[in-house]
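Peer 1: sequence? don't have it. structure:
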């Protein structure tokens, strides 16, 4: 009977203690939360080693979380958009000197035209001394196009390797450089290049048939970069035109569709055409090339602001430096040169009389550009310098037309995005009404993107819109298309790359030196720890955090292990009673 009572009492005491749930205070050491982060995929392995070193002492997170006590940055750079709390401690762990091969810099042009040569320059670092050979390969959108071997001698550790390729498709080209050497790993770096294939729409409008406008038009028509539309007024009742040319230059809506307007025999036009061209320059931000024929030219007077002009006839043709050179003997100068004039062609042999006299020149009109040919008979020398004459006008027309913004301009704050990453969008249009935007994937899937007016005012007759969206979850190429109510459209391509750890992850060039990570560490009560001294990081981090023991409540009865003695006592008391024949 005594044993039964003891077991019953013990079970009851355990049950009562569980109901009361007593609490006791005890000193405990809190494990601070430490975020281990890295900026590029090349530092991923280093970040994993840092996390393994710290996990026995601290609570480790590989993602940025609120309330983290400290940050440890693996590598020389900081993650994009990373902003540590002011009170957080930051340490940086940098790679040791024996890092093998690294791509320190990758230079590519921001934009190139299709079928043109795109220069690429890679700066590679290789450890060691003596004669070493490094192989640098150029990959465009995953396709290996070029491989160059370079030698490094003596104590040198760097080599700059020039590479080139010719883009064959418009849009974003992903440029990757792979550097490798015998006995060392492969280093990679990525960049992006915008390949354009813009065709400039050109209107050639002749007030009457002229040689100058005819031969300039023929020079542009032989270049596939130009889409030339022509209207030549042959008499008051008839005209010759190619394509949907406007009947008059006063048709402002039709004029806005062109990137460049070439005007010949403007002395046959009136004040209405001159006012329309000025509006085109100021509000459409367009470009106009004037090929004057006479002294009474209202268009020339209005666009340049100069009404007094002087004729200059030479006995012999004078060579003009522009393109491959051409000649002229009849010139037409303003009596007073307007301000902000930029010469586009100069005399081959400058003389005192040629000071401030330019055969072809350019000046701004509002946000647009007007080009004036003061060499009236330059077309006469085209037979002896056909290449120079045509090449000059093609290059000049391309330069001024390219400066004319498209009817719809779409810009992205980031062209290379990770899945789910947020980016901002800017849209400029030259027509009223709300434009519509949509995202189109290479698979054909389409999703709408909402646009809203920008709070900051744009220039006159320019409408500014903005938006933001998150990148799709599936890596690949996407096209952001914007269409206005008038039918004008524009687009921008973006590249969604794989997340860190994926095969197609984006790799930025490695930094040379401690970089931004070391600066962040010094600004946040931390320090820089070389990779070779990684074992000392836990002690340094604990000393910087200065975590003191805290009093925390301890409730022992909330442990499930108390069910074992409770069940044992209750079962033992029941077994003893059954053995004696009791219930």
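Peer 2: Yep, it's here. Treat the numbers as computed from the prediction; the structure is a model and nothing was measured.
Peer 1: C-alpha from now on. contacts and neighbour counts both.
Peer 2: Fine.
Peer 1: List of residues touching stretch 181-198?
Peer 2: The contact list for stretch 181-198, computed with C-alpha atoms under 8 Å, 6 or more residues apart in numbering, reads 42, 100-103, 106-114, 132-135, 167, 169-180, 225, 416, 506-510.
Peer 1: Buried by neighbour count, from those: which ones?
Peer 2: 42, 100-103, 106-108, 112-114, 132, 134-135, 167, 170-180, 416, 506-510 (16 or more other C-alpha atoms under 10 Å).
Peer 1: Mind checking which of those are in strands?
Peer 2: Judged by DSSP state E, these include 101-103, 106-107, 112-113, 132, 134-135, 171-180, 416 as members of strands.
Peer 1: here comes the other one, which I'd like you to weigh against the first:
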């Protein structure tokens, strides 16, 4: 009599128990073990070793596939990760790649094998005028056995235009600097490539190491103002040395007598207004002892805020308000019966034009932070520079160097063109843009920082405003990205993110898929940032060349790679130590993979008893007339 009423309650209890267990999802040991997944990540364009046709990452993956489940590429769920290559991926230092530990490195070089010669740094100017020579400097880690010969070649548009042969000295391990110099044959983005080959092989062989760099050949001249409080022979002949050179746009004003002045171009009547100097990259001051206190204050602001360069060319020893600019506490005067050659600051492998003088002055001691530009044979700093805010001050103590300007015997004009050009080139424009980014290898001329990248590569660029906008000002950039000289291909709005330096921002995007030269047009706009009712708008271009065979970064130091792997619980193994690598991975992840738990309540077959129980409970209640 009591069994019938209890049956529906029993059926309901069992159905509820099934539902509760399904919600709890209990895990029970199954006796099975999950696969041990190892991710193999390519780290550089490393060719295969030991004559195998496959690439080095493929060889590593094939070797490990017999003991592990291998996944090509980064995998967050991997039991271990193996970097196969000779340098760390740039994405690691950029924070856009995460590799779960432990991380091992499989290096393509054999254990104990001498490192190949490699490029560690490549340097060239970002922009030059069509009339300028392009200096290219490459630093090469010799590598190889002592006495190994190698050939460094410079390619322009794929054609070798210059090369040189080097020989590793006995016991020499320090990088060697190689200098090339070429004249551009066209305007626009000009990609340059430096390659390292074994000596005696042709240009069509695969290089040991290569690096790209981009130079923008642009006709924009340097704006230089000459301002003389009285006629000065030194300032006059320096100005005449620059005027015929198309790289300089010279403006000048010379006070010939009270109330009278001769001028060329549209110079300001006075230096006392800092805004009047904003359009110039450099200001050359003759007879600086005649500068007023207001002139000195304006030049100070020109250097500190504008980032311009000021060059003082005294032709006599005299004190005045300009002493506040130099920061010199005492001068030493020197002279000689014969002209003395002023040797430029030493730079290995670089021959630079020099000045000559008989009458000279120099500071004793040099002001704090000052650097020697040219000195006498005894080391007296006759020409020197020091940073002032964003800009710099250059002072020449070669009082009578203008007397020694015979082009047959001296290099007066080339020396001053180089000195003024270097100073003017450091002055930023209203908007400065540049490629930035961390790149593997620790050298320049590689990856996004060089302006030569592979299709689809992640690019980062920096935007620097010369005048920092007020808090709350709107700053944005619009990029017109298209083939150089053609219609715009992509017009996109790129967000800019402020960084730790006031007035500096960063943006990023992916390189276009189309190979060839491109121009990135950056426009930055703001609405009334200084509260004076005016808006501002600046634009700048940044060249970019997309190449399918863009040079990969140079190999990293194996010792540094080994230390990096050790910090993540792994080790570095060479190409002939893959068996040891496999054993170390086994020890790290275990002989068996993690236990694979059994979740019985995840079986869809539980739907059947649940339905039967609920259906039985309903039928019993219906039979008793309770439904």
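Peer 2: Perfect, thanks for sending it. A quick note: this is a predicted structure, and the numbers were derived from the prediction, not measured.
Peer 1: now what about the TM-score between them?
Peer 2: With the length set by TM-score structural alignment, normalised by the length of the first structure, the two chains reach a TM-score of 0.70; 514 aligned residues with a C-alpha RMSD of 5.0 Å.
Peer 1: Residue 83 of the first structure - how many residues pack around it?
Peer 2: 10 (other C-alpha atoms under 10 Å).
Peer 1: With residue 504 of the second structure as the reference, measure out to the residue mapped onto residue 428 of the first structure from the second structure.
Peer 2: Using TM-score structural alignment as the criterion, residue 428 of the first structure maps onto residue 464 of the second structure. For residue 464 of the second structure, the distance to residue 504 of the second structure (C-alpha to C-alpha, to the nearest Å) stands at 4 Å.
Peer 1: ok, the corresponding residue of the first structure for residue 236 of the second structure - how many residues close by?
Peer 2: In the first structure, residue 236 of the second structure lines up with residue 214, judged by TM-score structural alignment. Per other C-alpha under 10 Å, the neighbour tally for residue 214 of the first structure reads 16.
Peer 1: Give me the mean deviation of the helix or strand hosting residue 214 of the first structure from the second structure.
Peer 2: In this assignment (DSSP states H and E), residue 214 of the first structure forms part of helix 211-221. Here the mean offset of helix 211-221 of the first structure against the second structure after fitting is 1.7 Å, by mean C-alpha distance after the TM-score superposition for the first structure.
Peer 1: any idea which helix or strand comes after that helix?
Peer 2: strand 226-233.
Peer 1: What are the boundaries of the strands in the stretch 201-350 of the second structure?
Peer 2: According to DSSP state E, counting those that start in this stretch, the stretch 201-350 of the second structure carries its strands in the segments 209-217, 222-228, 248-257, 260-264, 282-286, 309-313, 331-344.
Peer 1: Would you mind putting the ones you listed into a markdown table with distance to residue 57 of the second structure alongside?
Peer 2: Listed next are these as a markdown table, based on distance: least, C-alpha to C-alpha, whole Å:
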| stretch | distance to residue 57 of the second structure |
| --- | --- |
| strand 209-217 | 19 |
| strand 222-228 | 50 |
| strand 248-257 | 52 |
| strand 260-264 | 65 |
| strand 282-286 | 53 |
| strand 309-313 | 51 |
| strand 331-344 | 49 |
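Peer 1: Mind checking these for the one nearest to residue 514 of the second structure?
Peer 2: Nearest to residue 514 of the second structure among the strands of the stretch 201-350 of the second structure is strand 209-217 (17.3 Å), distances taken as C-alpha to C-alpha.
Peer 1: what range in the second structure does stretch 63-71 of the first structure sit on?
Peer 2: Using TM-score structural alignment, stretch 63-71 of the first structure pairs with 73-81 in the second structure.
Peer 1: Show the end-to-end separation of the matching stretch, please.
Peer 2: 9 Å.
Peer 1: ok, and what's touching that stretch?
Peer 2: Contacts of stretch 73-81 of the second structure with the rest of the structure, by C-alpha under 8 Å, 6+ apart, involve 36-42, 98-104, 585, 589.
Peer 1: Just the buried positions in that stretch, please.
Peer 2: Those would be 74, 75, 78, 79, 80, 81, for stretch 73-81 of the second structure by 16+ other C-alpha under 10 Å.
Peer 1: got it, and stretch 185-198 of the first structure?
Peer 2: So stretch 185-198 of the first structure, judged by 16+ other C-alpha under 10 Å, has buried residues 186, 187, 188, 189, 190, 191, 192, 193, 194, 195, 196.
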